[in-house]
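[1] coords below, sequence missing:
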C-alpha cells in the first residue's frame, strides 16, 4: 500500500473552520488499485527522503542531458554483490559524484573492482578540495563511520580513485562511442564515462502533503523552528541541538515531520536524533508536555558529516571542523520545559 495524500476531513488547505476538530484523512492506494481513507487524530510523516535523490546538476536541477542519460546513471550506492550490477561496473570508467558517506561507501565498494577488474574510478566533488571529507578516522565516536572514511582515503592514496575537485556539472553529453562526457560550469570535462553513480544527497517529497498546512523554511524545506538548528552552513551532525515536538510542529494541528524528512535538504541527520524526535512527539500526543519538552541526547560530535554549504568555502575545507569543533568527550544535553512555578 502507498500513502498518496493527507488532508483534513472535508476541508482543503484554504478552509479555516474545523481544522482543530475534524480528523485527518490519510489517502491510501493498495497494490491492486483499491483506494482507502483512514481517519487519524495525528499524522507523523517519517517517510524519509531515500526515494527522492538530488540530481547530478550543480544548481539543484538535472544537468542538461542528464534525463536522457539515465540508462548510464545510478542514483544510489550500487549493490556489487548482485552479479548483474557487478558485471555492469567491472572494467568500466565509473564517475562517483558526491561528498557524503554514501559517496564514500560507493568508492569503497568500487575499489574491489578497481583492483580485480580494472575499473577506473573518478570522484566528482563540487567542493574545491577533499579537505576533511574523510571524517574523523580513528577519533570518530561512531567507529563504523570513521572506518569508512579511512578506507576511502586509502583508496585515494593508493591511486585507485582519481579526484576531480571543484567540478559542478552543467551538462551530460555523449561522445561518438556512446560514452558520457560530463561538462562543468567552467568548461572542464570528464570524458569516456561508462557509468555515473550520483550520490549527492536527497530531498523531501512534499507533493502528497499539499492539502495540509506546513510551515517550512524557505532554504532547507525543514520546519521553520528546526531549520536554524540544523543549517548545514553552520552545523555538522554532532553540533545539531536536541529538539522535539515543539520544533517539529506545524500550523496544521497534530501533523509532524520526523526523521530525515524533518531535516528537509540538510544532510546532517543521525538516526539517534530521529529516535528522540519520535519519543518527544509521542509524549506530546499523549498529553505529557513535560516529557515532550525534555529532550536528552548524547551526540557523537567527532567525525564530519556536514553539507555542501558548510564546506564550500576554502577556509572551512582547511579547518578541522570550523566553528563546529568537537569536544573530547560526548556531551549529555538536556532541554526541559520551562517551569510554571511562581
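    Cool, got the structure. Computed from a prediction, not measured in an experiment: that's the story for all the values here. Numbers count the residues shown, from 1 in each chain.
[2] only C-alpha atoms for contact and neighbour calcs from this point on.
    Will do.
[3] for the stretch 1-150 of the chain, what spans make up the strands?
    2-8, 24-29, 35-40, 43-45, 73-74, 93-97, 120-124 (DSSP state E, counting those that start in this stretch).
[4] helices or strands up against the third one?
    Pointing back at strand 35-40 there. Judged by 3 or more CA pairs under 8 Å, 6 or more residues apart in numbering; DSSP states H and E, strand 35-40 is in contact with strand 24-29.
[5] The strand it packs on packs against which elements?
    Going by 3+ CA pairs under 8 Å, 6+ apart, strand 24-29 lies up against strand 2-8, strand 35-40.
[6] in the shortest one, what counts as buried?
    When burial is assessed from 16 or more other CA atoms under 10 Å, strand 35-40 yields the following buried residues: residue 39.
[7] Now tell me what touches it from outside.
    Under the contact criterion CA atoms under 8 Å, 6 or more residues apart in numbering, strand 35-40 has outside partners 9, 23-30.
[8] Of those residues - the most surrounded one?
    Within the contacts of strand 35-40, most neighbours by other CA atoms under 10 Å means residue 24, with 26 neighbours.
[9] contacting residues for that residue?
    If you count contacts by CA under 8 Å, 6+ apart, residue 24 has them with 6-9, 39-43.
[10] now it, nearest residue through space, not along the chain?
    Closest residue in space to residue 24, ignoring its immediate chain neighbours: residue 8 at 4.4 Å, by CA to CA, 6 or more residues apart in numbering.
[11] structure B:
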C-alpha cells in the first residue's frame, strides 16, 4: 500500500513564492516535537503524514504524574498555539507549570485532533530507505522519494515521502544500570524488578512500601524518584532507600539551586540537599556497577571493587539513548561520543552546556548527508541530557521553513532558554 500526494499539491510561503512536493513530508513520532512539526507544515500548506507506534504522546503518558520544570510558555509551540486558538482552544496560564498529564490532555491531544486525517497511530516505522536505491547507491539519489515501511499489527505497509522528520526521541530506549553502558543478560533477566522510568510510587505502593530500593542515576529524574520514595517512607518507615551515583561527590548532582531560572528544577536539588542532611537515605558514590545478579535474597550489584545489596527493587534513571535501527539504510551522521547530530554535538556538549546555554540552531546545523532527512528533538541530542522542548520547537520551525523554500525564516533562528547550573533531566527532554 502506498500513500501518495499528486504532483500538483503545492505550498505557498510568505517570502519565497510557491513550492511543489510530489509526496508528503513524513513525521515519525507524535509527541510534542512531532506534532509541532505538523503544525508548522500546516501553516505552510505543506502535505504531511504522521506515524506513531503507540498512541499520541505515549511517552508523556508514561510520566504523566511528574511535574515539568518549565512553565506553559516554554512548552507550547508557536504554530501549534496559533492553529489551536483558531479552533477555539484557550492557552493555559503561561506561568503555571504543567504535569505530564496536563501537557498531554490539555495541549497535545487537542492538537492531534486537528491532524486526524494525517495521523497514523499504532503504526510503527520499521525501516526507511530510498526508492530502488540502497545506502551505497548515489546516482540521482536526492531526487528519489523515501520509502517508509511500517508495521500495524501483522500488516506491513509501504509509503512514499519527499522528506523525513525523525522525532522519535529517546525516552523508550533507556541506558542500562551498568556503568560500561552494556545491557548484560543478567540485567535483562532481572528486569521484572527494575523500573527504567520515573515510577508513580503512590499508584504502586505495594511494589515499593517497606522494600529495599536502590535508585541509580545522578540527574533530576533520579531525584524525582527519590523524593517520591522519601514520602512513601514517611508512611512506611521500613522502606530502605539507597541512592547510587557515579559522581565523585553527591553535591555535584544537586543542580543550580536558587541560581536556576527554572525554579521548579532548582527546588528539586534544594529538597534533596535537605533530605541528605537528615540522613533519610543511604548514598553510595562513586559506585560503578559492573553487573546485576538476582539471588534468592534479592538483587546484588557488583561494582569495581565491592558488591552492594540485596535490593528488592531497582529504579534506573541513567538517561536514554537514540535508536537508529530503522534508519540504518539512510545516510546520516552522528557524533561518535554523544550520538548527537554531528554539527550539533559541540553546541550541546553536557560537559560545557546546560539546558539554558545551548546556542540557537536550526535546519543548517541539523542537515544530514541524506537530502531532506532530519533528526530532531531529544534524538538530535543523542545521549546528551540537556534538551528542552522549546529547543525542539525552534528546530522544526526552521526545518519546515527550509522545506517550504522560506530561506529567510529558516536561517532566522532564535532561542530564549532559562539558565541553570546543571541540567540532567529525563522530563523536559523526554517527550518525543
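    Sure, I can see it. Source: prediction; values computed, not measured.
[12] can you redo the helices and strands packed on strand 24-29 of structure 1 as a markdown table with distance to residue 51 of structure 1?
    Formatted as a markdown table, these follow (distance: least, CA to CA, whole Å):
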| stretch | distance to residue 51 of structure 1 |
| --- | --- |
| strand 2-8 | 13 |
| strand 35-40 | 22 |
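[13] how about those strands, which one is nearest residue 269 of structure 1?
    Closest approach to residue 269 of structure 1 among those (CA to CA): strand 2-8, 23.6 Å.
[14] re the thing from before, tell me which of the helices and strands packed on strand 24-29 of structure 1 sits nearest to residue 91 of structure 1.
    Residue 91 of structure 1 lies closest to strand 2-8 among these, at 39.0 Å (CA to CA).
[15] can you list the residues that contact that closest one?
    Contacts of strand 2-8 of structure 1 (CA under 8 Å, 6+ apart): 13, 19, 22-31, 208-212.
[16] If we use 10 Å, what do you get?
    Residues outside strand 2-8 of structure 1 that contact it (CA atoms under 10 Å, 6 or more residues apart in numbering) are 13, 15, 18-31, 35-40, 43, 45, 47, 206-213, 252-253, 255.
[17] One more: stretch 216-223 of structure 1?
    203-204, 206, 214-215, 224-228, 230-232, 247-250, 256-258, 260-267.
[18] Strands - which of those land there?
    Counting by DSSP state E, the contacts of stretch 216-223 of structure 1 place 256-257 in strands.
[19] Weed out the non-buried ones from the contacts of stretch 216-223 of structure 1.
    Here, 16+ other CA under 10 Å leaves 203-204, 214-215, 224-228, 230-232, 247-250, 256-258, 260-267 buried among the contacts of stretch 216-223 of structure 1.
[20] Counting neighbours, what do you get for whichever residue in structure 1 pairs up with residue 271 of structure 2?
    Under the alignment (TM-score structural alignment), residue 271 of structure 2 pairs with residue 151 in structure 1. Neighbourhood size, residue 151 of structure 1 [other CA under 10 Å]: 18.
[21] So residue 151 of structure 1 lies in a strand, does it not?
    No: with DSSP: H, G, I helix; E, B strand; the rest coil as the criterion, residue 151 of structure 1 is located in helix rather than a strand.
[22] Now do residue 56 of structure 1 against residue 65 of structure 1, distance only.
    For residue 56 of structure 1, the distance to residue 65 of structure 1 equals 10 Å [CA to CA, to the nearest Å].
[23] Please enumerate the shared neighbours of the two.
    The contact sets of residue 56 of structure 1 and residue 65 overlap at 170-172, 182 (CA under 10 Å, 6+ apart).
[24] Residue 191 of structure 1 belongs to a strand, doesn't it?
    Yes: assessed with three-state DSSP, residue 191 of structure 1 lies in a strand.
[25] any idea what it aligns with in structure 2?
    Per TM-score structural alignment, residue 191 of structure 1 is aligned with residue 309.
[26] Spatially nearest residue to that match, not counting backbone neighbours?
    residue 300 (4.9 Å).
[27] What about the alignment partner in structure 1 of that neighbour, how many residues nearby?
    Under the alignment (TM-score structural alignment), residue 300 of structure 2 pairs with residue 181 in structure 1. Per other CA under 10 Å, the neighbour tally for residue 181 of structure 1 reads 17.
[28] Hmm, residue 181 of structure 1 is touching residue 173, no?
    Yes: here residue 181 of structure 1 reaches residue 173: they are 5.0 Å apart, a contact under CA atoms under 10 Å.
[29] Now do the shared contacts for the two.
    Counting by CA under 10 Å, 6+ apart, the shared contacts of residue 181 of structure 1 and residue 173 are residue 191.
[30] The longest helix along structure 1 vs structure 2, average distance?
    Across structure 1, the longest stretch assigned as helix under DSSP state H is helix 101-117. Once fitted to structure 2, helix 101-117 of structure 1 is off its aligned match by 1.0 Å on average (mean CA distance after the TM-score superposition for structure 1).
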